[in-house]
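In: how would this look folded up:
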Amino acid sequence: MMEKLFTRQAAVAALAGCSVLVALGASLPAAFAAEVKVMSTVALTPAFGELTQKYQSGGNQLNIVFGTIASLKKRIDAGETADVMILSRPVLDDLQTQGKVVQGSVANIGKSYVAIGIRAGAPLPDIGTVEKLKAVLLATKSISYADPAKGGASGIYFAKVLDRLGLADQMKSKTVLVPGAEAGEMVAKGEAEMGVAQASELAAVPGTQVVGSLPGDLNSEIVFAVGIGSTSTDPAAAKSLIELLTGPVGAAVLKSKGMDPA
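Out: From the prediction side, this is the model:
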């Protein structure tokens, strides 16, 4: 009789133990889900609209800080960090040399170029040569691009183009500067007739169409890359995001947003 009682108690204890394990197992994904902090150039804002959902379906969460490359680099130099950093390749290589990015973790994810954009449906202007581009710029009623003072790479570059073309003074009165990647939105809303930004940024804005890159040696291409911050507390979660970005799913999303393979 006593033996049966012990057997029954053991069975109850075993079942209770199994229940605890099942309960713990059910809570494991939530307990071990990581929050991955990302510092990313605004050029990838459109792509992350889709990629965030795809990545977070695996349980981890993304905390993304977008900014111009110059502004993010300034914050990193001041001591801010992230699990994953997405910037231009030269900037990431420099951060890797400084020990702020894990050695060997940097990978190219795509490239884009400084482009001209106009409202969807409007006649495409001919910017095939430097002289034709100058004529188009002089004829446009208004133009928008990133404020060079705020560190936007395309804005800094385009301001130099205007200087080179001798049009800086003539364009001032019809220029609408934006803090970041909003040039395409200004065009779509009709607040600027023409926008200058990375092709990937322009292509992602409904109501805006890309005319093309700047002609000849005025063309400027930028390669974007990703790396793991050296102080990341969860390099495995960071690596899984990089694998998404550099894999076929990430490549397809980036291409759909106007970014070419690196």
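In: From here on, just use CA atoms for contacts and neighbour counts.
Out: Fine.
In: got the residue ranges for the helices in the stretch 1-150 of the chain?
Out: Assigned by DSSP state H, counting those that start in this stretch, the stretch 1-150 of the chain shows helices spanning 2-32, 45-56, 69-77, 89-97, 130-139.
In: Quick one, which of those helices gets closest to residue 111.
Out: Nearest to residue 111, of all the helices of the stretch 1-150 of the chain, is helix 89-97, at 9.9 Å by CA to CA.
In: quick one: the nearest residue to residue 61 once chain neighbours are set aside from residue 105, how far?
Out: Leaving aside its chain neighbours, residue 61 sits nearest to residue 35 (4.6 Å; criterion: CA to CA, 6 or more residues apart in numbering). Distance check for residue 35 against residue 105: by CA to CA, to the nearest Å, it reads 19 Å.
In: Over to residue 170?
Out: 45 Å.
In: Those two: which is more packed in?
Out: For the pair residue 170 and residue 105, the greater number of neighbours falls to residue 105 (16 against 12), based on other CA atoms under 10 Å.
In: contacting residues for the more buried one?
Out: Contact analysis of residue 105 by CA atoms under 8 Å, 6 or more residues apart in numbering lists 226-228.
In: at 6 Å instead, please
Out: 227-228 (CA atoms under 6 Å, 6 or more residues apart in numbering).
In: Near residue 116, how many other residues are there?
Out: For residue 116, using other CA under 10 Å, the count is 26.
In: My read is that it contacts residue 211, right?
Out: Yes - at 5.4 Å, residue 116 counts as touching residue 211 under the criterion of CA atoms under 6 Å.
In: Could you list every helix and strand in contact with the longest strand seen in the chain?
Out: Secondary structure assigned by DSSP state E gives strand 107-119 as the longest strand of the chain. Using 3 or more CA pairs under 6 Å, 6 or more residues apart in numbering; DSSP states H and E as the contact test, the elements touching strand 107-119 are strand 194-198, helix 199-203, strand 208-213, strand 221-228.
In: Let's see this one next, to set against the first:
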Amino acid sequence: MRKLFFAFLILATNILQVDYSYAADIQVITSGAFAEALKQLVPEYEKQSPNKVIISYGSSMGAAPDSIPSRLAKGERFDVLILAAPSLEGFIKSGDLRSGTRVDLVASVMGAVVKAGAPKPDISTMNGLKLALLNAKSVAYSASASGVYLSTELFPKMGISEQMNKTARKIYSERVASVVARGDADLGFQQVSELLPIPGVDFIGELPQEAQKTVLFSAGITSNTQNLDASKDLIVFLASTKAVDTIQKAGLKPALPAIPW
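Out: A predicted model of the protein is given here:
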């Protein structure tokens, strides 16, 4: 009977023991639009998973040393990329990301800030936005997806490219709101989720609908990942209803897509 008891005890211990041998360190690099949401979501993910998430940051495009394209070109290894969907598609075509792993996480819109306490121009209409741009002595905008749209599409559409060439400049490797906060620009434009977390500025609103550019930000898994299952698990969490409240508080709109695997 005593032997039977100890045999049962050993069996029960083995059943109850949690196997963490599959835990992985997931290397994620994200562009700025999803950065704040990801920082808030990772602790929640790690509460429900043995996996650990290591976050790096870089812009979706451009040749800045810390941009995602530059870091991949230098041979840095990541498991998951989160960036503007058009740029992510480029990485799928180049073979850097696995085909069939794209998951759209959020939709992001553009907005503007001024230095805290400064007068807030009304940008709720196209005319108001144009006046704000023309009246600003200096304008800052992102060197990533939103800034490319401003300089190559919106400014020409509004007929103010010549004036903006004199007063507006791209910001590399830094948040636009940080430039405005220290007084190096009167007006700053970027994705709303990249503007809201920065102290020292006042958010003045989203661009009017006629000027707005909604950008999808998506996740994909790298072709050389050694943590495929863990990477999929993280993306499923980020795309789930569990992440909705945090995503919305960060100034983003959850996509809640169907998962392709």
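In: quick revisit: what's the equivalent of the residue nearest to residue 61 of the first structure over in the second structure in contact with, if anything?
Out: Under the alignment by TM-score structural alignment, residue 35 of the first structure pairs with residue 25 in the second structure. Contacts for residue 25 of the second structure (CA under 6 Å, 6+ apart) come out as 51-53.
In: Now render these as JSON lines, adding distance to residue 177 of the second structure and neighbour count.
Out: JSON lines is the format used below for those (distance: CA to CA, whole Å; neighbours: other CA atoms under 10 Å):
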{"residue": "51", "distance to residue 177 of the second structure": "33", "neighbour count": "19"}
{"residue": "52", "distance to residue 177 of the second structure": "30", "neighbour count": "18"}
{"residue": "53", "distance to residue 177 of the second structure": "27", "neighbour count": "20"}
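In: any chance of these in CSV, plus distance to residue 179 of the second structure?
Out: Listed next are the contacts of residue 25 of the second structure as CSV, based on distance: CA to CA, whole Å:
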residue, distance to residue 179 of the second structure
51, 36
52, 33
53, 29
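In: now, which of those residues lie within strands?
Out: Among the contacts of residue 25 of the second structure, the members found in strands (DSSP E) are 52-53.
In: Residue 235 of the first structure - how many residues pack around it?
Out: 17.
In: What's the match for it in the second structure?
Out: Per TM-score structural alignment, residue 235 of the first structure is aligned with residue 228.
In: same check, this time on residue 154 of the first structure
Out: When the second structure is aligned by TM-score structural alignment, the residue opposite residue 154 of the first structure is residue 146.
In: Tell me the spatial nearest neighbour of its match, not counting adjacent residues.
Out: Residue 146 of the second structure sits nearest to residue 190 (CA to CA, 6+ apart), 6.1 Å away.
In: which residue in the first structure lines up with the one you found?
Out: Going residue by residue (TM-score structural alignment), residue 190 of the second structure aligns to residue 197.
In: Could you pull up the residues touching that match?
Out: 114-115, 154.
In: returning to what we had before: how much space separates the match of residue 35 of the first structure from residue 9 of the second structure?
Out: In this view, residue 25 of the second structure and residue 9 of the second structure are 33 Å apart by CA to CA.
In: Equivalent analysis for residue 135 of the second structure, please.
Out: Going from residue 135 of the second structure to residue 9 of the second structure by CA to CA gives 78 Å.
In: burial measure for residue 34 of the first structure, as a count.
Out: Per other CA under 10 Å, the neighbour tally for residue 34 of the first structure reads 18.
In: go on, residue 183 of the second structure?
Out: That count, for residue 183 of the second structure with other CA under 10 Å as the rule, works out to 16.
In: same check, this time on residue 23 of the second structure
Out: Neighbours of residue 23 of the second structure using other CA under 10 Å come to 13.
In: now do residue 169 of the first structure
Out: The number of residues packed near residue 169 of the first structure is 9, by other CA under 10 Å.
In: Double-check that it belongs to a helix.
Out: Yes - counting by DSSP: H, G, I helix; E, B strand; the rest coil, residue 169 of the first structure is part of a helix.
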